[in-house]
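Colleague: The sequence and its predicted three-dimensional model are supplied below.
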Amino acid sequence: MSVTVRVPAKVNVQLAVGAARADGFHDLANVFLAVGLHDEVTVTPADELRVTCEGPDADQVPLDRTNLAARAAGALAERRGIEPAVHIHIAKDIPVAGGMAGGSADGAGALLACNTLWQAGASRAELLAICAELGSDVPFSLVGGAALGTGRGERLTTLEVGGTFHWVFAMAERGLSTPAVFREFDRLAEGLDIPEPVASQELLGALAKGDPDALAAAVSNDLQPAALSLFPELADTLAAGRTAGALAALVSGSGPTTAFLVRDAESAVKVAEALGSSGTCRKVRTASAPAPGATVLSA
């Protein structure tokens, strides 16, 4: 028997970042939107825990117990007093180290898959608690749709979305470390008065109405200056997307993937073609949002 779970990527349509806390984390107002780029995580009984991976940039994915999928299996097994004896196979389509929560998605996918395979009976609340222990973005990968994340981003409030939003994503030539981007944020913010992060009511209203123009006017990412400081070439990609007609252009999360909100599917094709021929990025993908969270495909 095996269980396969599909999990979505995310884009942050708002990422408001507070000052560094005593524990080194930052309080966030993080508006997540799940998009239709997916990884598939399959778990199968095995003699011991092991991880394999295929797909774009699979060679960059750790296959030891630092992998979030392996950690998720171990966390659930420990709670149930069993051995995490499974083979976890990840079919990757979410960019690796791209600011789209691919690793977090794999953690959520493995957790749901193991809960199903082992018939462990973990409730939704228990699964979300384990997700929060694994990482700030992991709970949203389980939930999907749209949500406001507070605290480190792990405390979720689901949000209403009144329509479909169309996106183009440009993958960069190299990755960016999320901790490095936060350190650069702290460096750039040194000596400044950093306000408490709060969700934009204009942005929440645009999501609820399904209005791409209003959403374009409200998107923001407080980590974008830090990402551009570490990876200045991203500014050329952002400019290329705007020139091609994107309604909004921003770095996705901690980057380096750049995200472009467009009016409709036809516009997505046009912007994607322009970005693909611009010489400013490695690969271009289109996707719509919102997308469902972690979903069991087969068991």
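Modeller: Done, it's in.
Colleague: CA only for contacts and neighbour counts going forward, please
Modeller: OK.
Colleague: For the stretch 1-150 of the chain, just list every one of the helices.
Modeller: Secondary structure of the stretch 1-150 of the chain by DSSP state H, counting those that start in this stretch: the helices cover 68-80, 102-117, 124-134, 138-143.
Colleague: can you redo these as TSV with distance to residue 282?
Modeller: Compiled in TSV, the helices of the stretch 1-150 of the chain are given as follows (distance: least, CA to CA, whole Å):
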stretch	distance to residue 282
helix 68-80	26
helix 102-117	18
helix 124-134	30
helix 138-143	25
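Colleague: for those helices, which one sits closest to residue 289?
Modeller: Comparison of these against residue 289 by CA to CA identifies helix 138-143 as nearest, at 13.6 Å.
Colleague: which residues are contacting that closest one?
Modeller: Among residues not part of helix 138-143, those counted as contacts by CA atoms under 8 Å, 6 or more residues apart in numbering are 7-10, 32, 34, 101, 104-105, 107-109, 128-129, 131-132, 147, 154, 156, 292-294.
Colleague: this is the other structure I want to compare:
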Amino acid sequence: MATPVTEPEAVRVRVAGKVNLALRSGHRRADGYHPLATVFQAVSVFDEVEATWAEPGTFTVRMLGEQAALVPEGDDNLAVKAARLLATTWGAGRPLGAELVVRKSIPVSGGMAGGSADAAGALLACAVLWDIDISPDELRVLGARLGADVPFCLAGGTALGTGRGDELAPVLSRGSYHWVLAFSAGELSTPAVFGKFDELGLGTDPLEVPAEMLNALVSGDAQALSRCLVNDLEPAALALRPELARIVEAGTEHGALGSVISGSGPTVAFLAANESAAVDLSVRLSSEGLCRAVKRVSGPVPGARLVV
């Protein structure tokens, strides 16, 4: 096994953000969590995580790229937590350490699992760097200890999430879907959105994602999918950030088939009929000046993958 002194090896992993096509939430439980039923889709906005050897017991991270200054670089960073957790639980007492570099494109506190993506990237990168024999399923189980979205960020594609969103089942999805993402100028904290959700007395019972959505994904029908996009957290996000309603309205006016606030927001995802329609929508939405940035993406895409 190479050591940090004799061979400064580096491993790079690319990991995608996600959009929640459906997010149904129940009432807050006694343990503080909300039961969820959600359909995730990984889309083509990516962070890149690079891991290199460090002195034993040393775990650091350097954040680069869009909104990097908004992410802590200390022990609270999810990528650092992921590397430490992997070393502690699967390192078999070996003298492990890692220096991480994260290049961000996924929005921070944007409802697209940016922090969870970085944790997933760090898990895979460090497992390869340290030559740890861990299966994809075992890595996803470990990832769930870091956050409910981490297992999906490792898996990617399209999946049904239940429990806290970390119990995954793959969903058959034909074709590719074209999205226009409107990135807000501000952030939204997930705990704040769930707090407002509770305050508003919201909650779905029983927790079921629309059967029409699963049928639409199987058939690859973007029109049908647009009619069943749903997010139970959307009223709470709009209550905290009323200006998001104007972004949703503008996207609809400019030809989006449908829209959904992703996760706890504030990113708004607009579904377009095809690539040409997505190009037109992104240009028109950008001209409105209502958001920090607009990006065209497609999905589904794979989860965390090594960059060769």
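Modeller: In hand now; what should we look at? Predicted model only: the values in this text are computed from it and were never measured.
Colleague: hang on, the earlier thing: filter the contacts of helix 138-143 of structure 1 down to the buried ones, PyMOL style.
Modeller: Remark: buried members of those, expressed as a PyMOL selection using 16 or more other CA atoms under 10 Å:
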select buried, resi 7+8+9+10+32+34+101+104+105+107+108+109+128+131+132+147+154+156+292+293+294
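Colleague: Ok, which of the helices of the stretch 1-150 of structure 1 comes nearest residue 48 of structure 1?
Modeller: Going by CA to CA, the one of the helices of the stretch 1-150 of structure 1 nearest residue 48 of structure 1 is helix 68-80, 11.1 Å.
Colleague: Tell me what angle that closest one forms with helix 102-117.
Modeller: Between helix 68-80 of structure 1 and helix 102-117, the angle comes out at 40 degrees (axes from the mean of the first three to the mean of the last three CA atoms, to 10 degrees).
Colleague: Next, the angle from helix 68-80 of structure 1 to helix 124-134.
Modeller: Relative orientation of helix 68-80 of structure 1 versus helix 124-134 (the same axes, to 10 degrees): 130 degrees.
Colleague: so what does helix 68-80 of structure 1 touch, helix or strand wise?
Modeller: Taking 3 or more CA pairs under 8 Å, 6 or more residues apart in numbering; DSSP states H and E as contact, the helices and strands that helix 68-80 of structure 1 lies on are helix 102-117, helix 124-134.
Colleague: for that helix, which positions count as buried?
Modeller: Of the residues in helix 68-80 of structure 1, those buried by neighbour count under the rule 16+ other CA under 10 Å are 68-77.
Colleague: What of stretch 154-166 of structure 2?
Modeller: Of the residues in stretch 154-166 of structure 2, those buried by neighbour count under the rule 16+ other CA under 10 Å are 154-162, 164-166.
Colleague: what span of structure 1 lines up against that stretch?
Modeller: Using TM-score structural alignment, stretch 154-166 of structure 2 lines up with residues 142-154 of structure 1.
Colleague: any residues touching stretch 58-65 of structure 2, and which ones?
Modeller: 69, 71, 73-75, 77, 79-80, 83-84, 96-105.
Colleague: mind listing what the residue of structure 1 positioned farthest from its centre touches?
Modeller: The centre of structure 1 is farthest from one residue, residue 47, which by CA atoms, centre = their mean lies 31.5 Å away. Each residue near residue 47 of structure 1 by CA under 8 Å, 6+ apart is listed here: 85-86.
Colleague: Residue in structure 1 paired with residue 218 of structure 2?
Modeller: When the structures are aligned by TM-score structural alignment, the residue of structure 1 matched to residue 218 of structure 2 is residue 208.
Colleague: hey, where'd the strands end up in structure 1?
Modeller: Assigned strands in structure 1, in chain order: 3-20, 26-45, 50-54, 86-91, 146-150, 155-158, 165-171, 220-221, 248-251, 258-262, 283-289, 295-298 (criterion: DSSP state E).
Colleague: Having no further points to raise, I will conclude here.
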